[in-house]
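J.: what would the 3D arrangement of this be:
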Amino acid sequence: MTRREVPGGVRFITFSCERRLPLLGSPDARDLFARSLREARDRLSFKLLAWVAMPEHTHLLLIPPDGSPLAPVLKSLKLSIQQRVLRFLRHSGDPLASEIVRADGATRFWQKGGGFDRNVREQTELNKAIRYTHHNPVARGLVAAPLDWRWSSARWWFARQRSHEQDPADVPCDWPPGDPRAWAMWEGYV
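T.: All right, here's what the predicted structure looks like:
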């Protein structure tokens, strides 16, 4: 089934590591993920609304560049992450690097298939998706609060809501479309 592209529409994307292996399990691997995400956002001009990097999967809420399909954006982003993290795993001698080598010698970093991809059409649906994204590390028991997990946009959202200076280590995000007054209720969503 082909995903219908909605120009200017928000997409909620989830993709997982091969066999749900924790290829993003180390802080260094997640730092490489964040670096790749930041650079891809700048290079490919998509709008990033929220994100989280978990040990074996990721969630992204984004808007593809005007008039562009999402597939090339995801392909470029996933390739950049794969190359950097795989190089790190091999260099550090992590046994996970050998677990993703197939019988033909090729590697498969990302789980086959497109992952989860949904058009977000309603403001309430967007609110829930961002909250779900930021609370994913808490639900998994990795941290006590979303702000404690530095590999997500929760800290960016928190600073933005309070007009605080952004941490240069955080991946910049874009303010969601719609009426800015609707975002006043974001207290507690991070």
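J.: C-alpha from now on. contacts and neighbour counts both.
T.: Fine.
J.: do you know how far residue 59 is from residue 91?
T.: 27 Å (Cα to Cα, to the nearest Å).
J.: and for residue 10?
T.: Distance from residue 10 to residue 91, by Cα to Cα: 37 Å.
J.: more neighbours: those two, which one.
T.: residue 10 (23 against 10; other Cα atoms under 10 Å).
J.: that one against residue 119, yeah?
T.: Yes. The pair residue 10 and residue 119 qualifies as a contact (Cα atoms under 8 Å) at a distance of 6.0 Å.
J.: list the contacts of the longest helix belonging to the chain.
T.: The residue-count maximum for a helix in the chain (DSSP state H) belongs to helix 70-91. Helix 70-91 has contacts (Cα atoms under 8 Å, 6 or more residues apart in numbering) with 5, 23-24, 29, 32-33, 36-37, 40, 44, 46, 64, 95-97, 109-110.
J.: change it to 6 Å
T.: 29, 33, 36, 40, 64, 97 (Cα atoms under 6 Å, 6 or more residues apart in numbering).
J.: next up, for comparison:
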Amino acid sequence: MPQVFTSNQLLKGRYSEHGRVYLLTTVTDHRRPIFSDFHLGRLVVNQLRQAHEDGIVHSIAWVVMPDHFHWLVELRRKTLGELMCRIKSRSSVTVNRASQSASRLWQKGYHDRALRQEDDLKAAARYIIKNPIRAQLTTRIGDYPLWDACWF
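T.: Purely as a prediction, here's the structure:
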């Protein structure tokens, strides 16, 4: 049986270090495929880009899947918790406004993994952007509209 963690347990050992690269993942509430709608997915993309433009992170790669997103970032300002709170709250407001809904958009919490210096950033980015291929949403990444990486 899989281990279930409370939101407080998910915070144990979480540390935010400026200059460190993190792989962040969060999932929609009840894994609803909300971002199958391209326009709603673009609203999340806009929030990822805004965090980059505001200097909170340097975005390395991201992909918005129908029911979650993966984001490879170098943290520049704020904590991981503050960053994810910002992304999730702002995207919730814009997605709910656009879809004329008042429902919860995201599950509580998020997953983060700090990459070590010896980790290959390009390999991590490739893994992220190949998610739509592994999920059989497309056969070529260039055909999937909700991704980007700083090298492409």
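J.: returning to that earlier point: and for residue 10 and residue 119 of structure 1, which residues touch both?
T.: Joint contacts of residue 10 of structure 1 and residue 119 (Cα under 6 Å, 6+ apart) do not exist.
J.: can you pull out the strands in structure 2?
T.: 21-27, 57-64, 68-75, 111-114, 147-149 (DSSP state E).
J.: tell me the buried residues in the fourth one?
T.: Going back to what we said before, that points to strand 111-114 of structure 2. For strand 111-114 of structure 2, the neighbour count (16 or more other Cα atoms under 10 Å) marks 112, 114 as buried.
J.: and that strand, which stretch of structure 1?
T.: The aligned range for strand 111-114 of structure 2 in structure 1 is 116-119, by TM-score structural alignment.
J.: and what of the first one?
T.: The counterpart of strand 21-27 of structure 2 in structure 1, counting by TM-score structural alignment, spans residues 10-16.
J.: average gap between that stretch and structure 2?
T.: With mean Cα distance after the TM-score superposition for structure 1, stretch 10-16 of structure 1 departs from structure 2 by a mean of 0.3 Å once superposed.
J.: one more: stretch 77-86 of structure 1?
T.: Mean for stretch 77-86 of structure 1 is 1.1 Å (mean Cα distance after the TM-score superposition for structure 1).
J.: that stretch aligns to what range in structure 2?
T.: Under TM-score structural alignment, the match for stretch 77-86 of structure 1 is residues 87-96.
J.: same question, stretch 48-56 of structure 1
T.: Counting by TM-score structural alignment, stretch 48-56 of structure 1 corresponds to 59-67 in structure 2.
J.: how about stretch 132-139 of structure 1?
T.: Residue span in structure 2 matched to stretch 132-139 of structure 1, by TM-score structural alignment: 127-134.
J.: starting at the chain centroid, how far to that stretch?
T.: 13 Å (Cα atoms, centre = their mean, to the nearest Å).
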